[in-house]
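Novice: Sequence and predicted structure, then a few things I'm wondering about:
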Amino acid sequence: MTAPTATATDSAATDSGAERAPVRRRRPRTGTALVTAAVVVAVGAGGAAAIGFGGRDPGTATASTLPPATAQVTRQTLVDAQTVDGELGYGTTRTAAARRGGTLTWLAPTGGTVKRGQPVYAVDNSKVVLLYGGLPAYRTLRSGVEGADVKQFEQNLSALGYTGFTVDDEYTGSTAEAVRDWQEDLGRDDTGRVEPSDIVYADADVRVEGHEASTGDTVQPGKSVLTYTGTSRLVTVELDIDDQRLAKKDNKVGVTLPDGKQLDGLITEVETVIETGSGGTGQDEPETRIEVTVTVADPKALAAYDQASVKVAFTADERADVLTVPVAALLALAEGGYGVEVVDGGRTRIVAVSTGLFASGRVEVAGDGLTEGLTVGVPA
C-alpha cells in the first residue's frame, strides 16, 4: 500500500495531504471469473468512503478545514472471504496410455467403474489391469529384484487372494509362482515376470470418463487409450496464484448447487499446477494455478447432478469484535506506520494506529483512545 506521507511538525494547523508442481495442458474454462464476496458482519454502525490517502501531524489538534468526508469507527466481525466458480464432477481427469505397441482389442466402457484386478483395456487381447498404488510401474519385476515397487505389487497380489509368498520388498521365486497363477487366471502367458505394460496403477477404483482410441486401432507406446477419474463426487476449483491464501487444506467452505441449495464442504487437497497453452497467439505461456479439491459433507445431495457448475465460498481469515475503519481513512505517517484523522466537533487530531485484517474495503485498527463511534476523516 502506497500513501502520501504526513510530515510531523509543531505547527498548530496543517492541510490535508494529497489523494493518496505437475505440468498439465490448459483446459478450457467457462464461468471461472472470480466473484468477490468479502463478508462483513456488522455489530456497530459503518460508513463508506472513496479510496484515497492523506494525513496530518500525529497528535496535533487543528481548527483547519475539515476533511471532505467522514466515517465512523465501528466494532464488528471482519471476514476475508471470496466466492469463486467450481466444477462438480469426479475430480482430476487422468490419461491411461499404451505401454507397448499392438492392436487395441478391448476398452472398459465409458462411465463404468474399474476395480482392483479388473482390466482397463487390452492390447493384442492381453489384459492391462488396474492395481492400487502411487508409484507407477517403471521396470520389469522378476526374481531377484528388490524395491518399493515390488512391495506395492505384492500388496496388490495378496489383496487379490494370491498366497505362498511374503509381502516385502523382495521379488522371490515364491512371488514368481504366485504371479504365474495370476497370469493364468488372466489368460496371459505364465512367465512369472510382471512388465510395466501389464499394469495401470491408481489410488483407488476408477471411473472411465472417455475413450481416446477405438478397438481395432493400432497403438504405439505413449498413445492415449482412455481417460479416467476417481469414483467419488468432488468439487474442483482453480484459483489464481494471488488467491493462494484461500486454499488451506482441511478448511471448511460453503458449496452452492445450481438449484440454490447450500452444502458444507471441506478442502481435502491443494495442488499447484502449471498449465501449458493450447496453441495460438498469446496462448503458449505457462500459467501457474492452484487446484483445490473439495468434498461435501452430504454426498447424497449431489445425486441429481452428474457434472455441474457450482459456487464455492472460501473464508481466508476472520476477526471477531474488532474496531474497523474504511481503508481510505488510513494516513501514512512520516515516522512510519499509519494513523487516522479523528474529527471532534470543528477540530481534528491524528491518532497513530496499528492495522490488522483488510477485508470488504475496511481494515482492523487499534490505537490509544480509539473507540467505537468516533468519527474519522476520509478523503473525497
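Specialist: Nice, thanks for sending it over. No experiment lies behind these values; they were computed from the predicted model shown.
Novice: contacts, neighbours, all on C-alpha from now
Specialist: Fine.
Novice: show me the residues around the closest residue to Asp317 other than its chain neighbours that make contact.
Specialist: Nearest non-adjacent residue to Asp317, counting by CA to CA, 6 or more residues apart in numbering: Asp80, 5.2 Å away. Contact analysis of Asp80 by CA atoms under 8 Å, 6 or more residues apart in numbering lists Ala38, Val39, Thr315, Ala316, Asp317, Glu318, Leu357, Phe358, Ala359, Ser360.
Novice: take the one below as the second:
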Amino acid sequence: MGSSRKNTVLIVASIAVLALVVGLVAGMQITSPADAASRTAPPDATDVAVPVERRALVNQVVARADASFEGAIDVLIEPGEAGAKAVVTGQVPEAGDQLNEGAAVLEVVGRPVIALEGELPMYRTLSPGMRGPDVLQLEQALSRLGLNPGYIDNVYTGDTARAVAGMYQRIGYAAPPMSPDIEAELDAARQAVREAERMEDAGDVLDEARARLGEAQAQAGTPLPISEVQYFPTLPRRVDDVKVRRGDVLESAPVMTASGADMVLTARINDVSGELIAEGDEAIFDLPRGGTATGTVTDVRDASGSGGYEVSIEPGELTPEQVDALRGSNVRVTIPVASTEGEVLVVPLAALTAGPGGESRIELQDDDGVTTLVRVNVGLSAQGFAEVTPAEGEPRFDAGDLVVVGR
C-alpha cells in the first residue's frame, strides 16, 4: 500500500517535470510582434559603389538610311521625223550599265542617240549658222570630249560642225548629212561663181556670186539632228531599268530610267542629333549580307516639311556584289560625332552630383567605407559614362578607386 502510493507520487512528479520542460521549449518558439518586426526590418543602408574606369568614349548618332543611286530620271527619246517609224535597232543597255558622255544610249533606225551632259533639252536640229544657248551647251560638251569646236560661244560654226562629225566618227557612225536644201544651195552658189568667172567683165556679178557662195558655205557642214542627242543633268549615269528592246517602236513613253552613277545613303535624323553632324564626318553602315563599310557625310540639310535633318552619305569603295545588295535597302548607319583621344578616366553618369554652386562632384569611398566629395571637371559624356578629372586643389583618383553611384 505504501509502495503503491510512492509510485503514484513519482509518476505525478515526472508528469509535472515533463510539462514544465515542454512549456519552456514552447515558450522559446513563440515570438512577440515586436521581436518579429525587429528581425524582419531591412539592414542599415550602405552605399552602392563601383570602380572608376579607364576607357575611350565615343559619342555617336545612330539612324536608318535608304540606299539609292542619286537623281533617278526617266529617259524619253525624241522619235525623229514625223510619220517615220522609230524602231529600236541596237545599242540597248542593260540594268546596271553605265551611260558615259559621248557614247550611244540607244540606236534607233540605225542611228545613234548620243548622251551629252547639259540642263537644256535638245529642242531643235542644229546646223551651221545657228545661234543660241543650246549651241553654247553643245560646244561645251564637245570641248569636254576633247573635240575642238573652235571658239566656245553661242554660234554654230564650221569648227563646231567638224567637231560634231568627229564625235560620230569616234563611236563608229557616219556623220549626219547636210539637208538637201542646203546642199542644193551650195551647189548652186558654186555654179554661179564658175559662170561669173568665165565672163569677160564679171565685175559686180562675180562679187555677188562669191558672197552667195560664202553664205552657203557658212550654212554647210555637219548638222546635229534633234533625235540623235539626249541631254542628261549629270554624267556618267547608271541604268536602273530598261523599258524597250530591239525591234520595239518608240512611243511617247520613257525608254529607260537612269540615276547617278554614285550610290548615296540618305538618313533622316532629329533636330538634336542632326545638329551634331557636319560634312566630312565618317559614317559606318551595315551591309545587307553581313559586315560593315564606311562612308563620308557629304550633305546635312533641313528635312523639308518634316523637321529634323536629311543627311547624305557617300559610301567608300564597294565591290559590285555589295553595290547590288545595297541598292534599294534600308540599313543602320552610325556616325561618331565626338570621341576622347584615347583612354580617359570615366565614371557612370549616376555618380555625378551637383554642388551648391552648380559644380560637378563625385563621392569617393575608401576601403573603410568612408566617403569624400570631390569636385570634378566633366568632359565627354557617352555610352552612360562621363569623362572626369579632379578640379584644381581636389584629391587625385585613378582607375579602380570606388565611386558612389547610389544608396
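Specialist: Received it, and whenever you're ready, just let me know what you need. Remember, it's a predicted structure, so these values are computed and weren't measured experimentally.
Novice: before we move on, back to that, check whether the counterpart of the residue nearest to Asp317 of the first structure in the second structure sits in a helix, strand or coil.
Specialist: Per TM-score structural alignment, the equivalent position to Asp80 of the first structure in the second structure is Asn59. At Asn59 of the second structure the chain is in strand, as set by DSSP: H, G, I helix; E, B strand; the rest coil.
Novice: again with Val25 of the second structure
Specialist: Per three-state DSSP, the secondary structure class of Val25 of the second structure is helix.
Novice: same thing with the one 10 residues further on?
Specialist: The local conformation at Asp35 of the second structure, judged by three-state DSSP, is helix.
Novice: Same question for Glu154 of the first structure.
Specialist: helix.
Novice: so it sits right up against Asp168, yeah?
Specialist: Yes. The criterion here is CA atoms under 8 Å, and Glu154 of the first structure meets it with Asp168 at 7.2 Å.
Novice: Please say which of the two ends up with more neighbours.
Specialist: Per other CA atoms under 10 Å, whichever of Glu154 of the first structure and Asp168 has more neighbours is Glu154, with 24 against 17.
Novice: From Pro112 of the second structure, how far out is the aligned partner of that one in the second structure?
Specialist: Matched to the second structure by TM-score structural alignment, Glu154 of the first structure sits across from Glu139. Distance, Glu139 of the second structure to Pro112 of the second structure, by CA to CA, to the nearest Å: 19 Å.
Novice: Please apply the same query to Val87 of the second structure.
Specialist: Distance from Val87 of the second structure to Pro112 of the second structure, by CA to CA: 12 Å.
Novice: With Thr157 of the second structure instead?
Specialist: Thr157 of the second structure is 23 Å from Pro112 of the second structure, by CA to CA.
Novice: what's the neighbour count on Tyr138 of the first structure?
Specialist: By the criterion of other CA under 10 Å, Tyr138 of the first structure has 10 neighbours.
Novice: Neighbour count: Val87 and Pro112 of the second structure, which is higher?
Specialist: Shown here are Val87 of the second structure and Pro112; by other CA under 10 Å, Pro112 has more neighbours (23 against 18).
Novice: hang on, that one is in a helix, isn't it?
Specialist: No. Counting by three-state DSSP, Pro112 of the second structure is not part of a helix but strand.
Novice: That one contacts Val92, doesn't it?
Specialist: No. Using CA under 8 Å, Pro112 of the second structure is not in contact with Val92, being 10.7 Å away.
Novice: which neighbours do these two share?
Specialist: Applying CA under 8 Å, 6+ apart, one finds that Pro112 of the second structure and Val92 are jointly contacted by Val105, Leu106.
Novice: quick one, what contacts the residue sitting nearest the centre point of the first structure?
Specialist: Residue closest to the mean C-alpha point of the first structure, counted by CA atoms, centre = their mean, is Val292 at 2.4 Å. Neighbour list for Val292 of the first structure: Thr236, Val237, Glu238, Leu239, Ala247, Ile267, Thr268, Glu269, Val270, Glu271 [criterion: CA under 8 Å, 6+ apart].
Novice: What is the aligned counterpart of the first one in the second structure?
Specialist: In other words, Thr236 of the first structure. Using TM-score structural alignment, Thr236 of the first structure lines up with Leu265 in the second structure.
Novice: Confirm that match sits in a strand?
Specialist: Yes. Per three-state DSSP, Leu265 of the second structure lies within a strand segment.
Novice: Pull the number of nearby residues for the aligned partner of Leu349 of the second structure in the first structure.
Specialist: Counting by TM-score structural alignment, Leu349 of the second structure corresponds to Val327 in the first structure. When counting by other CA under 10 Å, one arrives at 23 neighbours for Val327 of the first structure.
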